[in-house]
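Student: Here's a sequence, model it:
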Amino acid sequence: MISRRQFVAGGAAAAIGVASSSANSQAAWPTREIRSICPFPPGNGADVIVRFYAKLLQERIGKTIIVENRPGAFGNIATEAVARAKPDGYTIGIMAASSQLAAAAALFRKLPFDPVNDLDQITTLMKLPFVLIVAGDSPFKSVADLTAHLREQGDKGSYGSAANTGLVASELYKAAAGLKTVEVKYKDPLGMLNDLWAGNIGFTHLDPVTILAHLKSGRVRALATSAKDPFQALPNIPSAAQAGIANSDLIAWWSVAVPKGTPADIKSKLEAAFNDAVSSQEHAKFVADIGCDPFPGNHASAHELLVKDIQAWGEYVKLANIEIM
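Tutor: Here you go, the predicted model:
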């Protein structure tokens, strides 16, 4: 018969063994493939970005990164999948955090996840502004030119919006300049650009990825970015501050997140791997080619930025009178 002392001692040994096994498993991470949950459909431009970062991570940790596409619900399906995954380091989210997390917190009455408390930030990856553009044959060569014209037009002037970030950027400009320009909503950027070229709207804000080819061909002219500071990838475009839009410092940014409770040593390894990737020449060229800048950071700076942007988006929703979903 096993005595109580033997039973307790055996149980303690077993517990120590389990803890030791868990610690060894963490130390050996990764031992198998890792899933990166992607909120975009395959082949989408943003999906290409996710796969690029997955490739850089794979090269640095020596394990396969499987990109699992779960589009829908404005990215909430994929984000929830990351948040609800087992926190063992084998599920990550490479995401446009400024929209999937920060903006989502303000745009939805009820999210199926908490952007701050259900996820741990690993680090930031890249950033991009929105760009204030007019038609390439427009007489306006600066924000000051455009502002003078729009003031004369009053509420007869109009601008286009096809996404909430572009809408907010335009409303920040309106507020700074004291304009009464009216918003015209579009379902997609192409229809909006066609109306810009036809002279039906005066200006819009779009991301660099969408407009770079049109900038190079001269079909659109960039007057300013929505960011306070200049962007290395857009050296010939004034920042919002340089153009006199003093209230605007709006950027989109990408980061990596994991389920809350992922072991600290695994998070540290992910942070080191991604920061090494972000500092590479391959990464610098990739982001420059799409009008973005590298955005190195760490878990603390990413968390701080997320909290700050959630608060900012609460104000943006009011400014732009965006309907909460």
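Student: use CA for all of it now, contacts and neighbours both
Tutor: Noted.
Student: Could you pull out the strands in the stretch 1-150 of the chain for me?
Tutor: Using DSSP state E, counting those that start in this stretch, the strands found in the stretch 1-150 of the chain span residues 34-38, 65-69, 91-95, 119-129, 131-135.
Student: to compare against the first, here's another:
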Amino acid sequence: MKVSGLNARRAAIGLAGALSMAIGLPSHAAGDYPNRPIKMVIPYTPGGSIDTVGRLVAAQLQRQMGQPIVVENRPGASGMIGSEAVAKAQSDGYTLLFNASSQVYLPLVAKNAPYDAIKDYTPIGQIGHVPLLVVANTNVPANSLRELVQLAKAKPRTYAWATSGLGTTSHLTEEMIRHSFKLDMEIVSYKGAVPQLNDVMGGHVTAAVSPMPGVYPFVKGGRLKVLAVTSGKRIPQLPDVPTVAESGLPGFELLSWYGIWGPANLPAEITQRLSREVNKAVQDPAMKARFADMSFETVQSTPEQFKALISSDITKVSAIVKAANIQID
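Tutor: This next block holds a predicted model:
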């Protein structure tokens, strides 16, 4: 049967539309994005630092984009359950991941990580970074990290760390302190910062390392004592608290940075639109004021810059993991 040029063009257009629908991305999707609610997955329990910052960002993005940004907490397996869900979602911009640097650290320490931090995601933008605080129960007879180290050396297996999840920045910092000072301190893992810090405050676990936005209110309220900060320099909110570097680990600095990802193969138009909106959100004056209270330093980045940061951190942390022989099942 002979097909005319016009009919051939119509057939090609129809086939292209069918293929677009088959992969879940209509040809007009990028042009009118977003036209329905966006889901933002946070792979930890409500109330922790990642959740606190993520909800602030989601609310601002909602105001800017005119569509609901629905936050969904999916904790478990040190954040891997929620992260895996996003990796398997449609690449249409309606399922996003808000997570911290642990997103790229976990595959370095987990034997059977369910995702590849590079191949399974589209980096959209870094939000910023924050120092972590080394804190302890108020009844622990130590007022600095040096003193805690002395206690742990004097009484092996008496004291323990709580971490918000294996492979997190919290966990890596605790492992480095334990390894560097040769401490016999157990590390107990929790499904997020809230249960982690609750058990330290309750006296069930001795100490913890946790990002500042979630833990600082408990320090201000006198429910936890702060022993050190993980930044390279002392921070304005706690000028009398030494850094980990000052506490016996020269050169130490490990910050927790936060960012937004989409599934792999997110269309470039949608990626760039989200990147612009994220950069606009972190520069909002009200947002900057909220972040300043938490010692959270915002950054503006392109998807390419965020991708470069991820690659650089993987190289740096891989060396730490190897030196401390950190591995989880």
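Student: of the strands of the stretch 1-150 of the first structure, which approaches N298 of the first structure most closely?
Tutor: For those, distance to N298 of the first structure was read as Cα to Cα. The smallest value, 4.3 Å, belongs to strand 119-129.
Student: May I see the strands of the stretch 1-150 of the first structure organised as a markdown table, with mean neighbour count and distance to A252 of the first structure added?
Tutor: Listed next are the strands of the stretch 1-150 of the first structure as a markdown table, based on neighbours: other Cα atoms under 10 Å; distance: least, Cα to Cα, whole Å:
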| stretch | mean neighbour count | distance to A252 of the first structure |
| --- | --- | --- |
| strand 34-38 | 23 | 17 |
| strand 65-69 | 18 | 21 |
| strand 91-95 | 27 | 11 |
| strand 119-129 | 26 | 5 |
| strand 131-135 | 26 | 12 |
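Student: can you put these in JSON lines and add distance to L234 of the first structure?
Tutor: Formatted as JSON lines, the strands of the stretch 1-150 of the first structure follow (distance: least, Cα to Cα, whole Å):
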{"stretch": "strand 34-38", "distance to L234 of the first structure": "27"}
{"stretch": "strand 65-69", "distance to L234 of the first structure": "30"}
{"stretch": "strand 91-95", "distance to L234 of the first structure": "23"}
{"stretch": "strand 119-129", "distance to L234 of the first structure": "10"}
{"stretch": "strand 131-135", "distance to L234 of the first structure": "10"}
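Student: Go through the ones you listed and name the closest to K267 of the first structure.
Tutor: Closest of the strands of the stretch 1-150 of the first structure to K267 of the first structure is strand 119-129, at 6.4 Å (criterion: Cα to Cα).
Student: what's that closest one aligned against in the second structure?
Tutor: Aligned by TM-score structural alignment, strand 119-129 of the first structure falls on residues 121-131 of the second structure.
Student: circling back to that earlier point, can you tell me which of the strands of the stretch 1-150 of the first structure comes nearest to I290 of the first structure?
Tutor: Here strand 119-129 is closest among the strands of the stretch 1-150 of the first structure (Cα to Cα), at 9.2 Å.
Student: burial count for G17 of the first structure?
Tutor: Neighbourhood size, G17 of the first structure [other Cα atoms under 10 Å]: 12.
Student: Which positions within the longest helix along the first structure qualify as buried?
Tutor: If you go by DSSP state H, the first structure has its longest helix at helix 4-28. If you call a residue buried by 16 or more other Cα atoms under 10 Å, then helix 4-28 of the first structure has these buried ones: Q26.
Student: Need the contact partners of it.
Tutor: Contact with helix 4-28 of the first structure is made by P263, D265, I266, as judged by Cα atoms under 8 Å, 6 or more residues apart in numbering.
Student: Could you rerun that using 7 Å?
Tutor: Applying Cα atoms under 7 Å, 6 or more residues apart in numbering, the external contacts of helix 4-28 of the first structure come out as I266.
Student: swap in stretch 170-182 of the first structure?
Tutor: By Cα under 7 Å, 6+ apart, stretch 170-182 of the first structure touches 147, 150-151, 154-159, 204-205, 245-248, 320.
Student: swap in stretch 264-279 of the first structure?
Tutor: 26, 29, 56-57, 60, 89, 122-123, 125, 283, 294, 296, 298.
Student: mind running it again at 6 Å?
Tutor: L56, I122 (Cα atoms under 6 Å, 6 or more residues apart in numbering).
Student: Stretch 137-147 of the second structure: which residues count as buried?
Tutor: Applying 16+ other Cα under 10 Å to stretch 137-147 of the second structure flags N137, T138, A142, N143, S144, L145, R146 as buried.
Student: That one: how far from the chain's middle?
Tutor: 28 Å (Cα atoms, centre = their mean, to the nearest Å).
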